[in-house]
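Visitor: no sequence on hand, only this structure:
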């Protein structure tokens, strides 16, 4: 995690903050229409379910931010996921697109306190909570409306309908995608409200989906 950086840029920026929209994938993402006092934790919460964040730069005067994912694959997954259901911060829609930057470089990346903050949040978010060694769920610990679900010891197929049935008990589910990574069945679920997502995580984390718990 020593490569993680966090920076806040105000005043004259060296980053492109207008006309940056493009469709060429990049591990650097451009976030627009942010609350003026958006916190780094709120921005990281949008990205951490999709992978590790290595750099984050906020441009508060323009209500924008740039974040760099550890891989282009993670950035592509994040952009595609939010394309049809844009995330919100404090009920304000946030728009996410690829940046023209291939990597983030600023003159203000040596703030040790900022680096420590990003490292702490990233570490907490990617560690699975109460991961069961048997049939269970591991959910990413992040204050986000998006949950990453890992199903261990998959004996029977887990379909979109099954996931919808289980998680819709806790609130409105806007989107679900499933995939296999590291030989594990995983899913990303987006709730309409962060509180509903956290309630689902607290209730289902470590539970056995085959014994009627859900």
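Guide: Here it is on my side, so go on. Keep in mind the model is a prediction, meaning the values are calculated, not measured.
Visitor: from now on I want contacts and neighbour counts done on CA atoms only, so please keep to that.
Guide: Noted.
Visitor: residue 51: neighbouring residues, count only.
Guide: 18 (other C-alpha atoms under 10 Å).
Visitor: pasting the second one now:
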């Protein structure tokens, strides 16, 4: 009698149609080793407290360079942090090999992520634009095009 995988697929070649039945787990077939992933700008941070915020991560990790993006995972005990450069991510990993990195006075575990970039959501996922949208309320002084040009100069 066939059981498990062969019972579902009909043979050991893995040809089937439709979704797997309940109880079957998906697994990745790529060559990424989750224990020792290849270096990337994205770091996986574990052992966070439930109260950890993205600001806490920025505070702890900004010593190593510009943290371009962070996201807390749904379970609240893990996060991803993306550095602007590989060198900054490497510096953080190298430091964490011999020193304890603390977030909210709690030791965390840091490793390279299997992700090369953190998926952005909403407006952050769009390509940057050179368009500036201004909403001016409670105007006390007259505003002219020249005034707006002066404001724009300070943004460059």
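Guide: That came through, no problem. Note that this is a predicted model, so its numbers are computed, not measured.
Visitor: drop the TM-score for these two in here.
Guide: Superposed pair, TM-score by TM-score structural alignment, normalised by the length of the second structure: 0.53. Supporting alignment: 93 aligned residues with a C-alpha RMSD of 2.1 Å.
Visitor: residue in the first structure matching residue 64 of the second structure?
Guide: Alignment note: residue 64 of the second structure maps to residue 50 in the first structure; criterion TM-score structural alignment.
Visitor: what's the neighbour count on that match?
Guide: Residues near residue 50 of the first structure, counting by other C-alpha under 10 Å, number 24.
Visitor: tell me which element the nearest residue to it once chain neighbours are set aside falls in.
Guide: Distance criterion C-alpha to C-alpha, 6 or more residues apart in numbering; nearest residue to residue 50 of the first structure, sequence neighbours excluded, is residue 74 at 5.6 Å. Per DSSP states H and E: residue 74 of the first structure is located in helix 72-83.
Visitor: need the contact partners of that helix.
Guide: For helix 72-83 of the first structure, the external contacting residues (C-alpha atoms under 8 Å, 6 or more residues apart in numbering) are 25-29, 47, 50-51, 69, 96-98.
Visitor: what is the nearest of those to residue 124 of the first structure?
Guide: residue 51 (12.3 Å; C-alpha to C-alpha).
Visitor: for that closest one, which non-adjacent residue is spatially closest?
Guide: Nearest residue to residue 51 of the first structure, sequence neighbours excluded (C-alpha to C-alpha, 6+ apart): residue 74, at 5.7 Å.
Visitor: and residue 117 of the second structure, that's in a helix?
Guide: No - secondary structure assignment (DSSP: H, G, I helix; E, B strand; the rest coil) places residue 117 of the second structure in coil, not in a helix.
Visitor: and residue 112 of the second structure, what pairs with it in the first structure?
Guide: Counting by TM-score structural alignment, residue 112 of the second structure corresponds to residue 98 in the first structure.
Visitor: wait, doesn't its match sit right on residue 32?
Guide: No - using C-alpha atoms under 8 Å, residue 98 of the first structure is not in contact with residue 32, being 11.2 Å away.
Visitor: so between these two, which is more surrounded?
Guide: Between residue 98 of the first structure and residue 32, counted using other C-alpha under 10 Å, the more crowded position is residue 98 (22 against 19).
Visitor: chain center to the helix or strand hosting residue 58 of the first structure: distance?
Guide: When elements are assigned from DSSP H and E, residue 58 of the first structure belongs to strand 53-59. Once both centres are worked out by C-alpha atoms, centre = their mean, to the nearest Å, strand 53-59 of the first structure turns out to sit 13 Å from its chain's centre.
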